[in-house]
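*Asks:* with the input below, show me the fold.
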Amino acid sequence: DAAFVEDIQALVSDSCDGALSSNFHFDEERGVAPDLVGLLGGFSPETHFYCCGPGPMLEAYESACEKLGYTNVHVERFAAKPALTNQVADPVGYTVELKKSGKTVQVPPGTRLLDALLSAGCKVEFSCREGVCGACETRVISGEVEHRDSILTQKERAANKSMMICVSSCKSGTLVLDA
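*Replies:* Alright, predicted model coming up:
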């Protein structure tokens, strides 16, 4: 059993000219993991790929998409990547300027950006505190972000136009955010 199978199949059936496709693979039914490179190969480089599931499956999916050169890869995680959960505070402090509110906040060493903003009385959106939900996504005006979320694609990270303030940080000493 998988969530929303009937709904997904209905969307695929109703799509124009086969614009949508889906594939369901249940390891316990087949006894082996799917050949993701084989399943995902042959699509246009502009195709958007979406996947949700357990961490090891998502890592295999992202690896297959990378091998195939796809950049529009989207995942939904139910928990942060283990490597990211230990890196949410920095050994070096930095400055954050909030353009809309006009506030400047010092983020001390060892403090998460979100915690520093909340301590300074800033009103910002957030929910999970793990970089998996996207509620805290904030537009970056300037500065270089240390991305530690599990949401943004590699392409979105490279563009440096937004960040998840609950887990991501600053590489450049100063960040200017649209908040």
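*Asks:* when you work out contacts or count neighbours from here on, use the C-alpha atoms and nothing else.
*Replies:* OK.
*Asks:* helix or strand for residue 51, just tell me which one.
*Replies:* Here residue 51, judged by DSSP states H and E, is contained in strand 49-52.
*Asks:* what is that strand packed up against?
*Replies:* Packing partners of strand 49-52 (3 or more CA pairs under 8 Å, 6 or more residues apart in numbering; DSSP states H and E): helix 55-67, strand 73-76.
*Asks:* single out the most deeply packed of those.
*Replies:* Highest mean neighbour count of the helices and strands packed on strand 49-52: strand 73-76, a mean of 18 (counted as mean count of other CA atoms under 10 Å).
*Asks:* before we go on, could you also do this sequence so I can check it against the first one:
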Amino acid sequence: MRNKRVKNAFTILEVVLALVVLMFMAIMVTAVVPISLRTVRTSSDFTQATSLVQHKVNQLQDAGYTNLTGPGLGQNGLEIVDGTPGTPATNTLGNATATFEFTDTDKLWQYFAGGMDDTGARVTNATSPRGYLYIAPYAPSSYTNAAGATEYGLIRATVTVQWWTSKGQIQSFSATTLIPRVTVN
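*Replies:* Below you'll find the model as predicted:
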């Protein structure tokens, strides 16, 4: 009868071993959770940036070649960029180069952690998210017109969104599109 009772009970060694395994698993879980949360946030930030960049690329393609000017893209035009930049005033040859910002127009601070404080107000500092648009002539599309001037059949537009991680590292996502000159006959 004594043997039967011993067979049904746990030894102290088995209990200690089970506790060690349980502690090891708990330590592993607590080590993995912060990493996975950081990965989820990073993935979310890149998804937001991708969506914002694609939206801006679509706006530029809809705006068309002739509207790729400061006034055309600005608040007095299509409201694609911040303010109303004066340059380039025109871009009829497609040879203008310019950089614009669209941080305020698209309210980028709403899409990234750290862009708003606990009350929902915008945080404005050096690490606030930013959006940039760079336009330039696309050299392979150049040709000489009848007046002897160089014109470009395509304008290259690069859209960049940049933000900072909780560890203070800068991240960015960019996309480039070509906007064709459309001539109506």
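*Asks:* TM-score for these two?
*Replies:* The TM-score (TM-score structural alignment, normalised by the length of the first structure) is 0.26; 81 aligned residues with a CA RMSD of 5.3 Å.
*Asks:* who wins for proximity to residue 9 of the first structure among the helices and strands packed on strand 49-52 of the first structure?
*Replies:* For residue 9 of the first structure, the closest of those is strand 73-76, at 19.1 Å, according to CA to CA.
*Asks:* list the buried ones in the helix or strand where residue 11 of the first structure lies?
*Replies:* Using DSSP H and E, residue 11 of the first structure falls within helix 5-14. Across helix 5-14 of the first structure, burial judged by 16 or more other CA atoms under 10 Å covers residue 12.
*Asks:* pipe the helices and strands packed on strand 49-52 of the first structure into JSON lines and attach distance to residue 174 of the first structure per row.
*Replies:* What follows is those, written out as JSON lines (distance: least, CA to CA, whole Å):
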{"stretch": "helix 55-67", "distance to residue 174 of the first structure": "31"}
{"stretch": "strand 73-76", "distance to residue 174 of the first structure": "29"}
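*Asks:* nearest to residue 84 of the first structure, of those?
*Replies:* Using CA to CA, those put helix 55-67 closest to residue 84 of the first structure, at 12.5 Å.
*Asks:* and the next element down the chain from the helix or strand encompassing residue 15 of the second structure?
*Replies:* Assigned by DSSP H and E, residue 15 of the second structure falls within helix 12-63. Note on helix 12-63 of the second structure: by DSSP H and E, the next helix or strand toward the C-terminus is helix 70-73.
*Asks:* that next one: what's the following helix or strand?
*Replies:* Counting by DSSP H and E, what follows helix 70-73 of the second structure is strand 98-101.
*Asks:* by contact count, what packs against the helix or strand just after that following strand?
*Replies:* Sequence order places strand 130-137 as the next helix or strand after strand 98-101 of the second structure, per DSSP H and E. Judged by 3+ CA pairs under 8 Å, 6+ apart, strand 130-137 of the second structure is in contact with strand 98-101, strand 154-164.
*Asks:* buried set for strand 130-137 of the second structure?
*Replies:* Under the neighbour-count criterion of 16+ other CA under 10 Å, strand 130-137 of the second structure has 130-133, 135-137 buried.
*Asks:* buried set for the helix or strand following that strand?
*Replies:* Per DSSP H and E, strand 130-137 of the second structure leads on to strand 142-144 as the next helix or strand towards the C-terminus. Across strand 142-144 of the second structure, burial judged by 16+ other CA under 10 Å covers residue 142.
*Asks:* next, the buried residues of the strand holding residue 51 of the first structure.
*Replies:* For strand 49-52 of the first structure, the neighbour count (16+ other CA under 10 Å) marks residue 49 as buried.
*Asks:* tell me which of the helices and strands packed on strand 49-52 of the first structure sits nearest to residue 7 of the first structure.
*Replies:* Of all these, strand 73-76 sits nearest to residue 7 of the first structure, with 17.7 Å by CA to CA.
*Asks:* which elements pack onto the closest one?
*Replies:* strand 49-52, helix 55-67.
*Asks:* change it to 7 Å
*Replies:* Judged by 3 or more CA pairs under 7 Å, 6 or more residues apart in numbering; DSSP states H and E, strand 73-76 of the first structure is in contact with strand 49-52.
*Asks:* still on that earlier bit, after the helix holding residue 11 of the first structure, which helix or strand is next? Please name it.
*Replies:* Sequence-wise, the next helix or strand downstream of helix 5-14 of the first structure (DSSP H and E) is helix 27-30.
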